[in-house]
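Enquirer: need the 3D shape of this:
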Amino acid sequence: MPTILRAALTATLALTLALGALCAAITAHATGSWTRIQQNLAPQVRHASGLSLALTDMDAEIANILVFGNARDLVGDRAQAQKLYAQDRASVSTELQGATVSAGNDAAAQNALVGVLNGLGQYEELASRATSLNDQANAPAGHPAPAALTAYRQATDLMRDSLLPAADKLIDTNNTSFTATYDDERSLLSDLRWAALGLGLLTVGALVALQLLITRRFRRVINPALAAATLLCVTVIGTAVSMSGDEQHQLGIARHDAFDSVVALSAARAVGYDANADESRDLLDPERGGQYSDAFFGKSQQIARIDGSSLPTYSSDLDAARRAYLADHGDVRFGGYLGAEFRNITFSGERSAAERALAAWADYEHTDHTTREYLAAGRLDQAIHLNTSWAKGGSNHTFQQWDNAMRDDIAINDHAFSDAVASGRSELDSSLVLIISGTAVALALAAVGVRLRLREFR
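Expert: A predicted model of the protein is given here:
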C-alpha cells in the first residue's frame, strides 16, 4: 500500500504541476501577444498612416505655394503653406523613424520603407526646384512659370506613382500582420482553453481517485488536505478558462471594435488630405484639370461612397444620404471609410464625433462644388481665395473642421484600444498570481494529505 500511495501521489503531483505550467503558459503567451500588439503592431500601423498623411499634405502645400505666386494679398496664406510644409517634412522624418523601429525584422515592412526612402530625397529636390523657379519668374497667382510647373508635375507624379503607393503598402503590410496575429492569438487561446480544461479534468479526476483510495483503505470519510487541493485545482482551471475567454473578448474589442475604426479613420484622413491636394493641383495645372478632378471624386468616394453619384451631383447626394441617416441611424446609405465607421460605432462619444465628421465633410464638398463653379465661370481669383481660405466658410476652414472631428473620433477609438490592452494585461497579471499560488498550495496539500497516511505504516 505505501508503494501504491507513493505512485499515485507522484502521478497526481505531476498532473497538478503540468496543469499549473499549462495555465501559466497561457498567461505568459497572452502577455507576450499584448506586448507585441502594443509595442510593435499597432505603432507600425499608426506610423505608416501618419507617414502617408504627411506625404500627401507636403504635396498639397507645394501646390498651394505655387498657386499663391507673387500675390501680395496671399502672402499670409503662402507663409502658412510654407510653415505646414516644414511641419510635414518633420512629421515624415518622425514617422519614418518610428516605423523603422517598430518594423523590427519584418521584411515586408522594411521593403516598403525602403521604397519611401528611395523617392523622398528626389521629391524634395523637385519640390524645391519648382518653388525656386516660380519665385525667380515672379509668377502671378494661378499662373505658375512653365519651368516651375514642369518640375512640380515631376514631383507630384513621383509622389502619386511611387511614394504614396509605398506608404500604402506599408499600411497594408502592417495591418495584415496585426490581423494575422489577432486571428492566430484568438485561435490559440481557444485551443489552450480546451487543453487546460481537459488536463484539469484529468488532474481533478486523479485527485478524486486518490481521495477514494485513501477513504477505502483507511476508512476515513474525507482527507481535508486532498479535498482542499482538489478545490484549488478547480479554481486554477476556472481561472485559466475564464481568463482565456476574457482575453479573447478584450482582443476583439481592441482589434475590431477599436482599432478597425482607427485604421479606417486614419486612412480616410490620408485620402482626404490627398483629395485636398487635388483641389490645389486643379487650380495650379488646368491642363491636367480633368485628371485631378477625377482623382478628387475618386477619393471623395473612398471617404464616403455614394453609389450612382458623379462629381457634379456628389455634394447633393451626400447631403441626402446624411439627412436619411439623421432621420434613422440604421439607414447608412454611404460606404467608404466613413460608412465603415458608422457601421462600427461602439464607444461613448464616438457617434457624435463621427456625425461631426460627416457634417464637416459635406460642408467641404459644398465649398469644392462652389470652387469648381468659379473655375468654370473663369473666376480664377475667387476660386483661389475660396479654396485656400482659412476664414469660416473657406475650403481650408471646412477641411480643418472635418480633420478635427476625425482626430476626435480616432482619439476615442485609440483610447478604447488602450483600455482593452490595459484590461487584458491587468487580468493576466492577477490570473498568473492566482494560478501559480493555487498550484503551489495544491501541490503542498496533496503531498501533506498522503504523507499523513504514509506515517501510519512506520
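Enquirer: every contact and neighbour count from this point should use C-alpha atoms.
Expert: OK.
Enquirer: would you map the helices across the stretch 351-458 of the chain?
Expert: 380-388, 395-454 (DSSP state H, counting those that start in this stretch).
Enquirer: out of these, flag the one nearest Leu212.
Expert: helix 395-454 (12.0 Å; CA to CA).
Enquirer: how far away from the center of its chain is the closest one?
Expert: 19 Å (CA atoms, centre = their mean, to the nearest Å).
Enquirer: packing partners for it?
Expert: helix 2-36, helix 224-252, helix 260-284, helix 350-376, helix 380-388 (3 or more CA pairs under 8 Å, 6 or more residues apart in numbering; DSSP states H and E).
Enquirer: one more to put side by side:
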Amino acid sequence: MERRTAHSDRGGGPVSYPQPAGGTAPPPPTPDPPTGRREAVDRLRAVATTEPGRLRAIGALLALLLVAFGAVTAWQVADRASAADAVVGRSQPLSADAADAYRSLADADTTAASGFLAGSRESPAVRQRYEKDIALASGLLVKAAANAEDSDTARRQISRLNELLPRYTGLVESARANNRQGLPLGGAYLRTAGDLMRDDLLPAARELYEAETGRLGSDYADAKSWPWAALGLGLAALGALGWAQRRTYLRTNRVFNHGMLAATATAVVVLLWLVVGHALARSDLEGSSTEGARSLQVLTEARIGSLQARGDENLTLVARGAVLTENKDDAYEASYRDGMRKLVGEGGAAAAPGTLLARARDLADDSEGRDAVDAAVRGVREWQARHAEARAADDSGDYDRALPKVIGEKGSTGESFDRVDEQLRRALTHEQADFRAAADDGRGALAGLAAGAVVLAVLGAAGAVLGIGRRLSEYR
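Expert: Okay, here's the model as predicted:
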C-alpha cells in the first residue's frame, strides 16, 4: 500500500495516511447529525426503551382518545338534535301547510260547485268560504315559496300553482256570471274549472305535499340514525383505559389508579348517556312518526278524498249527464263512488279494512282519536244513504226534489259532509298535538348531551394524564 505525505496544520513534521493500492482516496467520515434531529431521535429512543417514555406516550394516547370521543359525540349529537328541531320546527309545519293548501283548493272547488247549484240563492257564507279557501291557498303558496330554496320539485309545483290558480278563479267567476243570467254556458265554465282543478291544480298541490313530506322523512332519518363514530370511539377509549390499568397492575401490583379510574368513569358516563339518550330520542321520534306524522298523512288523504267526493257529487247535478265515462256512465258519479270506496269501502257500519278511515283508526293511539274517526265513518255512511236518495230522485227526472237533498240545510248530503269534515278536522287536531308532544320528548332526550360530553371528556382526559403523572413521579 502506498503512503501519502502531508504537512500538519500546526507546522509539525509530515503526516502519513495509508492509501489503497489502487491510489483511490478513502471515503470521508460520516458527519454527526444536527443537534435538533439527534435530540428528537434520542427522545424517541427513550420513549421506546424506557418506562417513563412509554408512560408519557400512553398518557398522550389516552387523552387524545377521550378528547376525540367527546368532540365526535358533541358533533354527532348536535347534528341529530338539529334534525329533530327541523322535524318539529320546519319540515312538519311545511308538510302541514302543503296539506292545508291542497285541502283549501279541494274545498274551494267543492264550495264553488255548491254555490253554483244554489244560483241566486247562494248564501253569503258559501261565497265567503270559497274566497277564504282561495286566499288561504294563495297565502300558503307564498309561504312555501319562501322555504323551498332547497327543493326543485317544490319550486316547480309552486310556480305551476301560482300560474294556474288565477285561471281557475277566472273560470269560476265566468260560471257565476253566466249562471246569474240563467245562461247554460255557466255550467260549461264550471265544468272546465273543475277539470282544471282535478287535472292540474290538485295534482300539482299533491306533488308539493309529497315533496314536503319527503323532506320530513329525510329529517326523521337524520335525527334517528345511530352515532356510530361516537360509539366506536367511546368503546376504543374504554378499551385503551382498561389495557392501561391492567398494564399498571401487572407492573406494580397496585389495583387502583385514581386518575385512570376517574377517566374510565367519565367515559362510561358519556357512553351510557349517549346510548340511552339516543335510544329514548329515537323511540320518541319513531312514535311521533308512526302515531303522529303518518296518522296526519292518512287523515289528510281522507279529508281531501271526502272533499273531492263532495265536489263530484255537486258536479253530477251541474253536468246533468253531459260528461260520460267510456262505459257511458256519468263520469262525476263514477268518480264519487270511487272516492267513497277509497274512503270507507262498500257497506257495513265500520270502514272496510285497508280503506283510508280504517287505516286512520288503526294509527290512532288513544280513544279520543279513534272516536273522531268512528264518528267520521258514521257520517260517511249517512252521507251515502242520503246520496242514494238524491240520485234516485234525479234519475227519475225530479231535479227539483234532488237538489235540496244535496245542498239543503237539513237532511241533505251537504249536512252529512260537513259532519264528516268536522270530525276529520277534530282528528287531525288531536293527532297534531300527539305528534308535537312525542317529537318534543325526542328533542328533550338529547338536551345537554353535546355540552356534557365535551366537559366530561375533557375531565376524563385530565384524569388520565394525572393518573399517568402519578406513575411518572415514582421515577424521579
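Enquirer: now the helices of the stretch 351-458 of structure 1 as JSON lines including distance to Glu355 of structure 1 and mean neighbour count?
Expert: Formatted as JSON lines, the helices of the stretch 351-458 of structure 1 follow (distance: least, CA to CA, whole Å; neighbours: other CA atoms under 10 Å):
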{"stretch": "helix 380-388", "distance to Glu355 of structure 1": "24", "mean neighbour count": "20"}
{"stretch": "helix 395-454", "distance to Glu355 of structure 1": "9", "mean neighbour count": "19"}
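Enquirer: pipe those into a markdown table and attach distance to Thr35 of structure 1 per row.
Expert: Below are these laid out as a markdown table (distance: least, CA to CA, whole Å):
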| stretch | distance to Thr35 of structure 1 |
| --- | --- |
| helix 380-388 | 44 |
| helix 395-454 | 9 |
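Enquirer: so for Ser33 of structure 1, which of those sits nearest?
Expert: helix 395-454 (9.9 Å).
Enquirer: mean deviation, the closest one versus structure 2?
Expert: Taking mean CA distance after the TM-score superposition for structure 1, the mean distance separating helix 395-454 of structure 1 from the aligned residues in structure 2 is 1.7 Å.
Enquirer: just give me the match in structure 2 for Gln94 of structure 1.
Expert: Let me fix one detail, which is that residue 94 of structure 1 is Thr and not Gln. Applying TM-score structural alignment, one finds that Thr94 of structure 1 aligns to Gly139 in structure 2.
Enquirer: its match should be in a helix, yeah?
Expert: Yes: according to DSSP: H, G, I helix; E, B strand; the rest coil, Gly139 of structure 2 belongs to a helix.
Enquirer: hey, where'd the helices end up in the stretch 1-150 of structure 1?
Expert: Using DSSP H, counting those that start in this stretch, helices in the stretch 1-150 of structure 1 cover 2-36, 42-68, 75-103, 107-136, 146-158.
Enquirer: next, the angle from the second one to helix 2-36.
Expert: Pointing back at helix 42-68 of structure 1 there. Between helix 42-68 of structure 1 and helix 2-36, the angle comes out at 0 degrees (axes from the mean of the first three to the mean of the last three CA atoms, to 10 degrees).
Enquirer: can you list the buried residues in helix 42-68 of structure 1?
Expert: Buried residues in helix 42-68 of structure 1, counted by 16 or more other CA atoms under 10 Å: 42-68.
Enquirer: then the longest one?
Expert: Taking 16+ other CA under 10 Å as the neighbour-count basis, helix 2-36 of structure 1 is seen to contain the buried residues 5, 8-9, 11-13, 15-20, 22-24, 26-27, 30-31, 33-34, 36.
Enquirer: whereabouts in structure 2 does that helix align?
Expert: Counting by TM-score structural alignment, helix 2-36 of structure 1 sits on residues 52-86 of structure 2.
Enquirer: do stretch 366-376 of structure 1 as well
Expert: Against structure 2, stretch 366-376 of structure 1 falls on residues 385-395 (TM-score structural alignment).
Enquirer: got the contact list for the counterpart of Leu164 of structure 2 in structure 1?
Expert: Using TM-score structural alignment as the criterion, Leu164 of structure 2 maps onto Gly119 of structure 1. Residues near Gly119 of structure 1 by CA atoms under 8 Å, 6 or more residues apart in numbering: 158, 162-163.
Enquirer: by neighbour count, which of those wins?
Expert: Within the contacts of Gly119 of structure 1, most neighbours by other CA atoms under 10 Å means Leu163, with 25 neighbours.
Enquirer: that one against Leu120, yeah?
Expert: Yes: the pair formed by Leu163 of structure 1 and Leu120 meets the contact definition of CA atoms under 8 Å, at 7.1 Å.
Enquirer: for Ala351 of structure 2, see how far away Ala17 of structure 2 is.
Expert: That one is not Ala; residue 17 of structure 2 is Tyr. 113 Å (CA to CA, to the nearest Å).
Enquirer: more neighbours: which of those two?
Expert: Neighbours were counted for Tyr17 of structure 2 and for Ala351 using other CA under 10 Å; Ala351 has more, 26 against 13.
Enquirer: tell me the contacts of the nearest residue to that one once chain neighbours are set aside?
Expert: Once flanking residues are discounted, Ala351 of structure 2 sits nearest to Val344: 4.4 Å by CA to CA, 6 or more residues apart in numbering. For Val344 of structure 2, the contact set (CA under 8 Å, 6+ apart) comprises 350-352, 355-358, 377, 380.
Enquirer: show me what Val344 of structure 2 aligns to in structure 1.
Expert: Matched by TM-score structural alignment, Val344 of structure 2 corresponds to Ala304 in structure 1.
Enquirer: need the helices and strands packed on helix 395-454 of structure 1 in a markdown table (columns: distance to Asp419 of structure 1).
Expert: A markdown table is the format used below for those (distance: least, CA to CA, whole Å):
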| stretch | distance to Asp419 of structure 1 |
| --- | --- |
| helix 2-36 | 12 |
| helix 224-252 | 9 |
| helix 260-284 | 14 |
| helix 350-376 | 15 |
| helix 380-388 | 39 |
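Enquirer: just tell me which of these ends up closest to Arg425 of structure 1.
Expert: helix 2-36 (6.4 Å).
Enquirer: ok, the equivalent of Cys233 of structure 1 over in structure 2 - how many residues close by?
Expert: Mapped onto structure 2 by TM-score structural alignment, Cys233 of structure 1 lines up with Ala267. For Ala267 of structure 2, the count of nearby residues is 26 (other CA under 10 Å).
Enquirer: how about Gly347 of structure 2?
Expert: 11.
Enquirer: ok, now how distant is Met260 of structure 2 from Glu212 of structure 2?
Expert: 50 Å.
Enquirer: swap in Ser120 of structure 2?
Expert: 41 Å.
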